[in-house]
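Student: Generate a structure from the sequence data that follows.
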Amino acid sequence: MAWFSTTVVTFCLYSCVVGLYFHISETEKKCFIEEIPDETMVVGNYKVQAYDTKVKDYLPVAPGIGMLVEIKDPDDKIVLSRTYAAEGRFTFTSHSAGEHSVCLHSNSTAWFSGGQLRVHLDIQVGEHAVDYQQIQAKDKLSELQLRVRQLLDQVEQITKEQNYQRYREERFRSTSESTNQRVLWWSIAQTVILLITGFWQMRHLKSFFEAKKLV
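Tutor: Prediction:
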């Protein structure tokens, strides 16, 4: 029961909306790591602003400036690679559980000299990435039906998160066992080397004493 509560808390913290902004130069690339269960939808909303030295503030960028978004799965395979406008959203669904790399950088390297961009990024994972108002209007659902749909999605996402936590635990246990085995074999190798070295030193000292006629 305690394990389930911990998983639910972890899921709630994990699946909430992640909002932030960061600064990049014209050639810089920023990457973020997101731990995502398998078969989970992720939606990212972003907006790019450029620093204006005249007003000393960040303003909307000029037309033609966009962002290249590249998503890689835990096996380093490209899930999404596409150039978007200066403001928009990207969507993808994870096919394997684990750490996904989300990288963003400008689609140009010469649009201004020595300037800086501010990128506002909102990453929504799981059922938070679903637009339930749109679903309600499309399927003509009542408030009760919509709430049931939300609860079913939440239960499904919690199940996925539990499976992912079990996968992480198995992977960690496997890594620990492999490390312990390597440490054990290294200790055995060290012991053997010490025994061989001690035996050789005793033989060498015995030969030395016999040559000097001390024994």
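
Student: CA atoms for contacts and neighbours, from now on please.
Tutor: OK.

Student: State the three-state secondary structure for the residue positioned nearest the centre of the chain.
Tutor: The structure's the chain has its C-alpha centroid closest to I33; by Cα atoms, centre = their mean the separation is 2.6 Å. With DSSP: H, G, I helix; E, B strand; the rest coil as the basis, I33 sits in strand.

Student: measure it to T91 for me?
Tutor: I33 sits 16 Å away from T91, going by Cα to Cα, to the nearest Å.

Student: can you pull the contacts of S101?
Tutor: C31, F32, I33, E34, E70, I71, K72, D73, P74 (Cα atoms under 8 Å, 6 or more residues apart in numbering).

Student: For the first one, which non-adjacent residue is closest in space?
Tutor: Yep, that's C31 we're talking about. Sequence neighbours aside, C103 is the residue nearest to C31 in space, at 4.0 Å (criterion: Cα to Cα, 6 or more residues apart in numbering).

Student: so how many other residues sit close to that neighbour?
Tutor: Taking other Cα atoms under 10 Å as the criterion, the count of residues near C103 is 17.

Student: next up, for comparison:
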Amino acid sequence: MSRFNLYLLLITTVIAILSSTSKSIRFELESGNTKCIAEDIKSNSMTVGKYSIVNPHDGQPLPDSYKLTVRVTSSYGNNYHHSELVESGQFAFTASEAGDYMACFWAADHKPAVTLNIDFDWKTGVAAKDWTNVAKKGSVDVFYYEGNEAVEFKASLGLGLVDRSEEILLLRFLWKTEADTDSSTCHLLFHNTTLLSDVMELELKKMYDTVISVQEEMNYLREREEEMQDLNTSTNVKMAWLSFLSIVVCLSVAGLQVWHLKTFFQKKKLI
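Tutor: Next up, the predicted model:
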């Protein structure tokens, strides 16, 4: 495999990894109803959420009836976000307590009833980290040939990790004609070889943070497991004492009944 093909394969792989989008959910909510979504978040973990009502008519403003009230609370009842009668919004906070956090959506009541489609994206932990300030900047000079003349230009487009207003990376493969798109007749000359290493360094940082996050999650799960084991042991001990006391009470009642019957029969001179 030629050096160019190796470069092409490596760059394509990096871009595919970096351009992966975050997963979000879309759900329906009828006016006058409430829907809640829970997320288990450990303490000192960053969380970011975005929500918006999907416009059923592109290019037109949302109807007045398309309004949401959103509240985010912890399992202890603490309020972390509250917005009333909005079309979209976002929240970000660092969880001060571990447990289930609840995001509740309430659609304003309206007659006749309408059904809202809501996009909701909720990230926690390393997925919520802003990599914009982490990414380094570089540039690539791209050449393509038309006849005997070489035309040089710079592309400025973001990777989704950096500000688009900056002149950053751009890997754009140009062909002389549309017919050439199925061939590999493109020429790339890297005048700034640090770009690829910067991108790889950023990806390694993301992988490192992901590994740290997984380790913290495993430690958190281990702590929860120990708590559950302690709770299970405590419950078993309590149930053992309860069973023992139940047996003692039953034997005491049985003995009392035998004594009462014996006394009764003796008084009646039956025994």
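
Student: Map E201 of structure 2 onto structure 1.
Tutor: Using TM-score structural alignment, the partner of E201 of structure 2 in structure 1 is Q145.

Student: Identify the residue of structure 1 aligned to S31 of structure 2.
Tutor: Aligned partner of S31 of structure 2 by TM-score structural alignment: E26.

Student: any idea which element its match lies in?
Tutor: Per DSSP states H and E: E26 of structure 1 is located in neither a helix nor a strand.

Student: same question, M228 of structure 2
Tutor: Secondary structure from DSSP H and E places M228 of structure 2 in helix 194-267.

Student: Now do that helix: which elements does it pack against?
Tutor: Contact here means 3 or more Cα pairs under 8 Å, 6 or more residues apart in numbering; DSSP states H and E; on that basis helix 194-267 of structure 2 packs against helix 3-18.

Student: okay, the helix it packs on sits on what stretch of structure 1?
Tutor: Aligned by TM-score structural alignment, helix 3-18 of structure 2 falls on no residue of structure 1.

Student: For that helix, name the packing helices and strands.
Tutor: helix 194-267.

Student: and the helix it packs on, how far out from the chain's middle?
Tutor: Put simply, helix 194-267 of structure 2 sits 28 Å off its chain's centre (Cα atoms, centre = their mean, to the nearest Å).

Student: for stretch 80-89 of structure 1, same thing?
Tutor: Distance, stretch centre to chain centre, for stretch 80-89 of structure 1: 20 Å (Cα atoms, centre = their mean).

Student: Would you indicate which residues of it are buried?
Tutor: L80, T83, Y84, A85, A86, E87, R89 (16 or more other Cα atoms under 10 Å).

Student: Just want the angle from the strand or helix carrying Q134 of structure 1 to helix 143-211.
Tutor: Using DSSP H and E, Q134 of structure 1 sits within helix 132-139. Counting by axes from the mean of the first three to the mean of the last three Cα atoms, to 10 degrees, helix 132-139 of structure 1 points 130 degrees away from the direction of helix 143-211.

Student: and helix 132-139 of structure 1, what does it pack onto?
Tutor: Counting by 3+ Cα pairs under 8 Å, 6+ apart, helix 132-139 of structure 1 packs on helix 143-211.

Student: Now for L261 of structure 2, how many residues are close by?
Tutor: 12.

Student: Looking for the alignment partner of it in structure 1.
Tutor: When structure 1 is aligned by TM-score structural alignment, L261 of structure 2 is paired with L205.

Student: what's the distance between that match and F199 of structure 1?
Tutor: From L205 of structure 1 to F199 of structure 1 the distance is 10 Å (Cα to Cα).

Student: can you check D38 of structure 1 too?
Tutor: For D38 of structure 1 relative to F199 of structure 1 (Cα to Cα), the value is 57 Å.

Student: Same drill for these two, tell me which one is more crowded.
Tutor: Higher neighbour count among D38 of structure 1 and F199: D38, with 17 against 12, using other Cα under 10 Å.

Student: Let's verify the aligned partner of the more buried one in structure 2: helix, strand, or coil?
Tutor: Using TM-score structural alignment, the equivalent of D38 of structure 1 in structure 2 is S43. The assignment at S43 of structure 2 comes out as coil when based on three-state DSSP.
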